[in-house]
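A.B. asks: sequence below, structure please.
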Amino acid sequence: MAAAVAAAIPSVGKAAPDPLIWASSTSRWVNVMSETSDPTSQILLVAILALYWAMLGSWSQLLSRWNDERAKRDTAAARRDESAEHTSCADMSQDALRKIDPDFDLAAFLAGARRAYEAILRAFAESDIQTLQRLVGPEVLDAFERDIVGRRDRQEMLELTFIRTDETKVVDAFVENGTAEIVVRYVSDVVSVTRSADNAVVAGDPWEIVEMIDTWTFACQTQSRKRNWMLIATEGEQQQA
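C.D. replies: Predicted coordinates for the structure are as follows:
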């Protein structure tokens, strides 16, 4: 954007020299003043200089205000585009949810998704394979089991404490080949610490609250009379709170 704005601003500092004012060197500029012996001419020359610099200052202020206003318009337009995109995604997700079930209760689903999020992460931290088998799909279960086995081999223990979950929302939903998938975004604050067999801290900080942002995908068979949503994909990032 900076390049585009700069290209649109007229070049003020590179105006063509005015033959009545500018000279090729400082000495020539002094000579012009000294050669103009008529006081009236000198006054006129000074007046022209004053008018020139006044106009130059006004033009610079005008350009500055124009630049600021254009930046504000560009920012507002970008925000409108972003808002429209988010609204469009939300509408598409709602349409997909209605295809899953005309009576689909989004609030109830999100409440269940929030409970599942915390239960799955606690089961993962506690190496509770039995609970994970009921809540996650084969691929996610395989990845979780490999990590749990690695912790056991290293004789490490993962401590996970939930402080709060700030956000649970649907960001996408669709139905394909009889399978409904709903993508949920979570934002939560946790304390995560990995300890060794002698209780030394291997990773994390027991006094640090960390913000976790996860995007999880849940799936179920649309023809099933009892909908059993399973976690089939995970994607996450971690930020210091």
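
A.B. asks: rest of the way, CA atoms for contacts and neighbours
C.D. replies: OK.

A.B. asks: in this protein, which strand is the longest?
C.D. replies: strand 157-176 (DSSP state E).

A.B. asks: to check against the first, give me the structure of this:
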Amino acid sequence: MSEFVDMSGNLSAIILFWLWWALLSVLDVISAKNRAGTAGSKDVKECTDRIDPACCERIRRIDPSFDEGYFLQGASRAYEIILEAYAAGSLDTLHTLLESEVLTAFEHAITDRESRGETLELTFIGIRDARIVDAEGAKGGAAISVSFTAEIVIATRSPDGKIVHGDPERVVETRDLWTFGPDPASTNQSWLVTATDSA
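C.D. replies: Take a look at the predicted model:
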């Protein structure tokens, strides 16, 4: 009799363990589907600490399909490319990422530097923080302002190689406020930098 009781107890424990494992498995599947759905969807479900809720709501009203994470990833990559292209004097690259007025300002700065025979050395270390700080309606979508905090190594050399600005051995922090707007010539929701400023 006692053996039967012990066996029943073990059987109950096994059943409970199986039910618990099954529940965890179902929850894991649901979680995986939710993660996959979120990754594949452009619907913003909630704001994160990288965007003010009121700003998030304004963007949603303008563009319900806006994906904050996807946008910030692209904006951060554009920030890095633009800084490196500016240092290298690559106008072809800048032309694809900057709105005409901003492009003109960059062109003038590059021309002035080259007229003095100076070269700009820049090493992009990484972005420490990127967050959306403002948004408003614009032609074709929304104009979104992003605050960047990044680390770079930067130095300007004279024609004879002497350092005239910066330090090639020191990492410095940059704080910039850039505004991105929809590219009117694009059919796939591309963005252009429409304004730059120090944060």
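
A.B. asks: mean deviation of the longest strand of the first structure from the second structure?
C.D. replies: Compared with the second structure after fitting, strand 157-176 of the first structure has a mean deviation of 0.9 Å; criterion: mean CA distance after the TM-score superposition for the first structure.

A.B. asks: what's the helix or strand following that strand packed up against?
C.D. replies: Next along the chain after strand 157-176 of the first structure, taking DSSP states H and E as the criterion, comes strand 179-195. Judged by 3 or more CA pairs under 8 Å, 6 or more residues apart in numbering; DSSP states H and E, the packing partners of strand 179-195 of the first structure are strand 157-176, strand 201-204, strand 210-221.

A.B. asks: same list, those strands, but as JSON lines with mean neighbour count and distance to residue 116 of the first structure please.
C.D. replies: Formatted as JSON lines, those follow (neighbours: other CA atoms under 10 Å; distance: least, CA to CA, whole Å):
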{"stretch": "strand 157-176", "mean neighbour count": "17", "distance to residue 116 of the first structure": "11"}
{"stretch": "strand 201-204", "mean neighbour count": "14", "distance to residue 116 of the first structure": "24"}
{"stretch": "strand 210-221", "mean neighbour count": "19", "distance to residue 116 of the first structure": "10"}
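
A.B. asks: wait, residue 126 of the second structure touches residue 151, no?
C.D. replies: Yes - with contacts counted by CA atoms under 8 Å, residue 126 of the second structure reaches residue 151, the gap being 5.5 Å.

A.B. asks: hmm, back to that, any chance of the helices and strands packed on strand 179-195 of the first structure in TSV, plus distance to residue 137 of the first structure?
C.D. replies: Below are those laid out as TSV (distance: least, CA to CA, whole Å):
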stretch	distance to residue 137 of the first structure
strand 157-176	17
strand 201-204	28
strand 210-221	9
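
A.B. asks: among the ones you listed, which comes closest to residue 29 of the first structure?
C.D. replies: strand 210-221 (66.2 Å; CA to CA).

A.B. asks: what's the counterpart of residue 101 of the first structure in the second structure?
C.D. replies: When the second structure is aligned by TM-score structural alignment, residue 101 of the first structure is paired with residue 63.

A.B. asks: and if you look at residue 184 of the first structure?
C.D. replies: Under TM-score structural alignment, residue 184 of the first structure pairs with residue 146 in the second structure.

A.B. asks: what packs against the longest helix belonging to the second structure?
C.D. replies: For the second structure, the helix with the greatest residue count under DSSP state H is helix 2-40. Using 3+ CA pairs under 8 Å, 6+ apart as the contact test, no helix or strand touches helix 2-40 of the second structure.

A.B. asks: after it, next one along is what?
C.D. replies: helix 53-62.

A.B. asks: what residues does the helix or strand just after that next one touch?
C.D. replies: Following helix 53-62 of the second structure in sequence order, the next helix or strand is helix 68-88 (DSSP H and E). The set of residues external to helix 68-88 of the second structure that reach it, using CA atoms under 8 Å, 6 or more residues apart in numbering, is 44, 91, 93-94, 97, 106, 110, 119-124, 127, 130-132, 148, 180.

A.B. asks: stretch 168-181 of the second structure now?
C.D. replies: 75, 121, 138, 141-155, 191-199.

A.B. asks: tell me the spacing between the residue positioned nearest the centre of the first structure and residue 88 of the first structure.
C.D. replies: Nearest residue to the geometric centre of the first structure (CA atoms, centre = their mean): residue 82, 11.2 Å. To residue 88 of the first structure, residue 82 of the first structure is 10 Å away according to CA to CA, to the nearest Å.

A.B. asks: just residue 70 of the first structure next, same as before
C.D. replies: 27 Å.

A.B. asks: now do residue 40 of the first structure
C.D. replies: Residue 40 of the first structure is 72 Å from residue 88 of the first structure, by CA to CA.

A.B. asks: start to end distance for stretch 94-103 of the second structure?
C.D. replies: Start-to-end, stretch 94-103 of the second structure (CA to CA) is 7 Å.

A.B. asks: for stretch 107-118 of the first structure, give me the average deviation versus the second structure.
C.D. replies: Mean for stretch 107-118 of the first structure is 0.3 Å (mean CA distance after the TM-score superposition for the first structure).

A.B. asks: buried stuff in that stretch?
C.D. replies: Neighbour counts over stretch 107-118 of the first structure (16 or more other CA atoms under 10 Å) mark 113-114, 116-118 as buried.
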